[in-house]
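[1] test case, fold it:
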Amino acid sequence: MSQPPPPPNQPPPGGFGAPQNPPPGGFGAPQNPPPGGFGAPQNPPPGGFGAPQTPPVPPQTPPQTPPPPAQGPGYGYPQPPAPPQQQPYGNPQQPGYGYPSPQPGYGYPQQPGYGYPQPPQGGGRKGPSAQVWIIVSAVVAIALIVGGGVWYAKSSSGSGKSDNSASDDRGRDKGGTGGPGAGSKEKAPADTAAKVLFQVPAPEVKDKQEIDSVTGSWLTGSVYAKAGVNKIVGYDPDSGTTKWTLPLNGQTCAGSPEISSSGVAAVVSESGKRANARDRKPCSDITAFEVATGKKLWTRSVKTGDTPVAFGEVSISGTTVAVGAGYYGGAAFDATSGKVLWQPKTGSCTDVGYAGGEQLVAVRKCGDYGDEAYEVQLLDPRTGAVRWSYKLPKGIDNAKVVSTKPVVFGVDSGDITASGATDVFSLDDTGKLRTKITLADGKYEHACGVGKVHDCHAIVVGNDKLYVPTEQHDGTAQGARTNEIVAFSLATGKTTGDRIDAGDGYDIFPIRMDGGNLLAYKSGPFDKGAQVVSVDGTNLRQTELLETPASAEVLGAISSMVPKSSELLYIEGRLFFGKALVSKPYSADAKAYTALGFGVK
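    Now for the predicted structure:
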């Protein structure tokens, strides 16, 4: 895990806490900010900019038996039927990642993607217990309340989504073809010193049991869209002025990492507003909207019998919006009209979920409970017809898609719990195995969500290579820590010798491909700003594109977003961090935000 920067000496007023609404006129209001505002030369309000939020404590002992279907869909996601003492999805010792825990109040998983530590899966795999994670989390929180600002340790897992614009649908799928440097769009400005563009204050949360979801963000050249509670708001990416607001029936559960070529994105949301902190509606609404205007194109749901199916993921490929529901299977819709292209299938095989972008890839599960076999399939995005299928070895109960063109996916196998993927498979255009890449547990700092099909972060495919960051280690200077990005060949499975050094005091991880170049994020020492760099795919030369301000307030706010875990988006000199979950503040003076924006324009 990355080490936090050396702290200053005095704690700020307000201390450590979760998000709450700032006082009227507080700094960083995204609409009509007061003169000076956040980022202008004025003093911030007490509590400091971006005081981090307190992660909720995950349930320590998940029940072994889900509630029966007759009790309703439950909160967050429904529990599918299963034999006694068995979980319907994923590992039988723990509820599937992205689907609800039977524990009341945890309709959303405590997953690495949102900056909260997650207990590892059970089922005999070795790793720290839930109690250990809770203790470590508390110790880290206390240790990081340090003088002069609040600093967060980097998460080694997360939800740093790839850039999603109409002109570049999904960064993780770019760069698979063409020579190094070909098609690169991001150019270095004359001055890389970024200013704060604006920030979105976190919504007020009053109940300590309440965890509200604001999952989903999208960035184009003209709009930054961010999910709020029961809505999505489109902002001018330079000023923060509100351009549009799209009301939703309930809180968002998932957002498409892609924007279609026609400018359409999609979200999964709850079917109604929550009445209280314990109230969770099923994540059964799928909505498509135009990012430029906020116009809702349609909202749809599908049922099994009389029960709406709750979905945990959504992805876009071409003109198809595909949603996955794990045990219940998947469905797809036309992005413009909302026409149902296919619905969850009955029988022994179901689609666990999909990954979109340049191609549509499904993870399919077949067989009776306890004896399932998994396959990775390339689908026709308009019909769902299978073009080819690759069967996973027996005993592997997960597959996380890293890239859809070429198709590259990872699995977490063996006695492993802390890594995103310990084995990565590279397939050719016919679905045949090219090679397998082994990523030793504890050596690399990428992450993939458990039970999610397209939730891998800090691991990128391009130039026929797999780019992954190493864990931090000692640097060349005394006391300095650093890491690097290394590359593996998708043809041989061996390291290529490519080594992208962060430099002493810095930590680096890949964001996405930009043609043949790799975009990477670098966090620095306590007195240096964070950077976005472009790495030439041939000579590995790093070109700085942006550097954030280095003030303690700004760096503390960035750290609280946990960059490797946040919805991290970069386009044309603009960098945005987005959070997915918010909870009650730890301190009445705490300040927190669901989005931060920086730009060199």
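[2] contacts, neighbours, all on C-alpha from now
    Fine.
[3] how about residue 439, nearest residue that isn't a chain neighbour?
    residue 422 (4.8 Å; CA to CA, 6 or more residues apart in numbering).
[4] what's around that neighbour, how many residues?
    By other CA atoms under 10 Å, 20 other residues sit near residue 422.
[5] give me the buried positions along the helix or strand containing residue 543.
    Taking DSSP states H and E as the definition, residue 543 sits inside strand 542-547. With burial defined by 16 or more other CA atoms under 10 Å, the residues of strand 542-547 counted as buried are 542, 544-547.
[6] what helices or strands is that strand leaning on?
    Secondary-structure packing of strand 542-547 (3 or more CA pairs under 8 Å, 6 or more residues apart in numbering; DSSP states H and E): strand 531-535.
[7] this one next, for a side-by-side:
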Amino acid sequence: MPYTPPSWYPPGHASAPPRRSRRDAGLTALAVGLALLVVAVAGAGWYGYGPAGRAPAATAAPPASSSASPSPRTAAPDRFPDAGDLAAARRPGEAAAWIAEDSTDLPRRNIPVHGPWIVGDTVVQAVYREVTARRLSDGAEVWSLTLPTPVCEAPADTTPDGRIVVVLATSGSQRGARCDRFQLIDLRTGKAGWRKELLRGIERDPVIVVDTAISGDTLAVARNTRATAYRVTDGGRLFDVPVENPGRCRPDRVAGGSRLLVGASCAIGVDRRASYAQLRELDPRTGAVRWRHRTPAGRGVERMVSVDPVVYTSLDNERLTDDWRIVAVGPRGETLRTIDPRPKGFEHCAHVGIDAGLQPCPGILVGHGLVHVGGGDRVGAYDLGTGKLVWGVQGHDGRSLTPVRSDSATGTVVYESALPSTPGRTFVLGKDGAEREKTLLKHPAAAAAAEYGTDAGRVLSVGGRIVLTPSIVSGDDARHEPRIVSFAPAPE
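    Predicted coordinates:
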């Protein structure tokens, strides 16, 4: 979370502040911001550091009854401005915008937002039991699919033709539900395909926590200390990922996209200084190992920044995010470069937390030989060849800076987050860094409250358009939260 206080603790730590404390503290300001359609835009105030000068709705089976079914919704707070409001309030030079809201009944707890996935001209996300596609150009709903039980896991990537397999809970209950029902969905049409309990008979635990990834037509599923691959097309079993070394490296997480990677924890025991991690690239069709990579003793693989080239974040097993690095891996699994971003104050994956899947790592991206690091109040780029900082800039008023795209011709596109009643913006830093800054999108003041409400959970750049989604939403009806906020150049 970009606005986590400096005294950060891993989730579940006894001293950890509530994960949503930023939004809780901003409820009053959020309500005030909703009433404002025109506000003053604050100046940016940057300074450099480091070297310079270089369809119809489709519906699945009805949900099973559950004691934890959502309560009837109470009266909703004031709505966010709609497309007409935003167009009428837009000032000269401001970007066009749309805001997507959702009145779906949710249990009174924090609900993860899965996605977004960009499929054709739509943006798709899954929240609780609903998967919804909206048109990128104006946010209009294209289709919505209701699932029988909540989504508890979804891959970061789809198949090349826009299909995905999500993991469903056995019931709507908050506790004691197994996550072992797999559902194929065509994100182009919103049509549900096969549904299977792929892990039935493999595990006997009352609760299964799984991690999934898609590469081509292969779905990889890691659960506990096992991993198995299935065909996306029909759910047929392809291969099991073997335990190696012998029996000391147990697969526990997977990453997909243009490559299929499997992470494993090795030499697990009382002495965390002796345990290490392994990465393997597998042929997604046969399971054949293409290369292996091992971390030093006492360190683990935390999040994949990129699968091509392979770049990941590494944590010390005891100090966790207090001691993190960025590691680039070569074509044979060798370590090419290790970068320490801590001296410049960069955050690990925008404080997304630990002990989750290998993907994603918000706030860090790779492009054109550079790894761009942001997510806090600064953004910079390191050369993957030399490991040296090429450029960096820092804001001044608590806004987070997130690199969202690297372009060889123009430079690095950066998103600057909003404040409760002050909009953010999207700007580009030239290839030489801070000395060549240009605003691309001046976000409209009328959308500031909704933009702030996304917490900059996920930030995507799609053909000149910025798409913002929260990483979690609340089932508390008193919290008025957007599902998606999007900005694009205003029509002439």
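[8] correct me if wrong: residue 135 of structure 2 contacts residue 141.
    Yes. With contacts counted by CA atoms under 8 Å, residue 135 of structure 2 reaches residue 141, the gap being 6.4 Å.
[9] still on that earlier bit, once aligned to structure 2, how far is the strand holding residue 543 of structure 1 on average?
    Compared with structure 2 after fitting, strand 542-547 of structure 1 deviates on average by 3.7 Å (mean CA distance after the TM-score superposition for structure 1).
[10] quick one: that strand to strand 531-535, angle?
    Strand 542-547 of structure 1 and strand 531-535 are oriented at 150 degrees to each other (axes from the mean of the first three to the mean of the last three CA atoms, to 10 degrees).
[11] what about strand 542-547 of structure 1, distance to the chain center?
    Its chain's C-alpha centre and that of strand 542-547 of structure 1 lie 23 Å apart, by CA atoms, centre = their mean, to the nearest Å.
[12] after it, which helix or strand is next?
    Assignment by DSSP H and E places the next element after strand 542-547 of structure 1 at helix 552-561.
[13] which strands and helices lie in contact with whichever helix or strand comes after that next one?
    Once helix 552-561 of structure 1 ends, the next helix or strand along the chain (criterion: DSSP H and E) is strand 569-571. Using 3+ CA pairs under 8 Å, 6+ apart as the contact test, the elements touching strand 569-571 of structure 1 are strand 217-219, strand 574-578.
[14] swap in 6 Å and give it another go.
    If contacts are counted by 3 or more CA pairs under 6 Å, 6 or more residues apart in numbering; DSSP states H and E, strand 569-571 of structure 1 sits against no helix or strand.
[15] what range does that strand cover in structure 2?
    Alignment of strand 569-571 of structure 1 against structure 2: residues 460-462, by TM-score structural alignment.
[16] give me the contacts around the matching stretch.
    404, 466-467 (CA atoms under 6 Å, 6 or more residues apart in numbering).
[17] list the buried residues for it?
    Result for stretch 460-462 of structure 2 [16+ other CA under 10 Å]: buried residues 460-461.
[18] quick check: that stretch compared with structure 1, mean distance?
    With mean CA distance after the TM-score superposition for structure 1, stretch 460-462 of structure 2 averages 2.2 Å from its match.
[19] quick one: distance of that stretch to the chain centre.
    The answer for stretch 460-462 of structure 2 is 12 Å, by CA atoms, centre = their mean.
[20] ok, stretch 260-272 of structure 2 next?
    Distance, centroid of stretch 260-272 of structure 2 to centroid of chain: 24 Å (CA atoms, centre = their mean).
[21] give me the neighbour count for the nearest residue to residue 409 of structure 2 once chain neighbours are set aside.
    Of all residues not flanking residue 409 of structure 2 in the chain, residue 431 sits nearest, at 7.9 Å (CA to CA, 6+ apart). Neighbourhood size, residue 431 of structure 2 [other CA under 10 Å]: 20.
[22] go on, residue 341 of structure 1?
    16.
[23] now swap in residue 11 of structure 2 and tell me
    15.
[24] just residue 481 of structure 1 next, same as before
    Count around residue 481 of structure 1 with other CA under 10 Å applied: 21.
[25] I'd like to know how far it sits from residue 557 of structure 1.
    Separation of residue 481 of structure 1 from residue 557 of structure 1 (CA to CA, to the nearest Å) stands at 22 Å.
[26] cool, residue 240 of structure 1 as well?
    17 Å.
[27] same question for residue 352 of structure 1.
    Using CA to CA, residue 352 of structure 1 is found at 36 Å from residue 557 of structure 1.
[28] just residue 534 of structure 1 next, same as before
    Distance from residue 534 of structure 1 to residue 557 of structure 1, by CA to CA: 24 Å.
[29] was I right to think residue 150 of structure 2 contacts residue 128?
    Yes. Counting by CA atoms under 6 Å, residue 128 is a contact partner of residue 150 of structure 2 at 4.7 Å.
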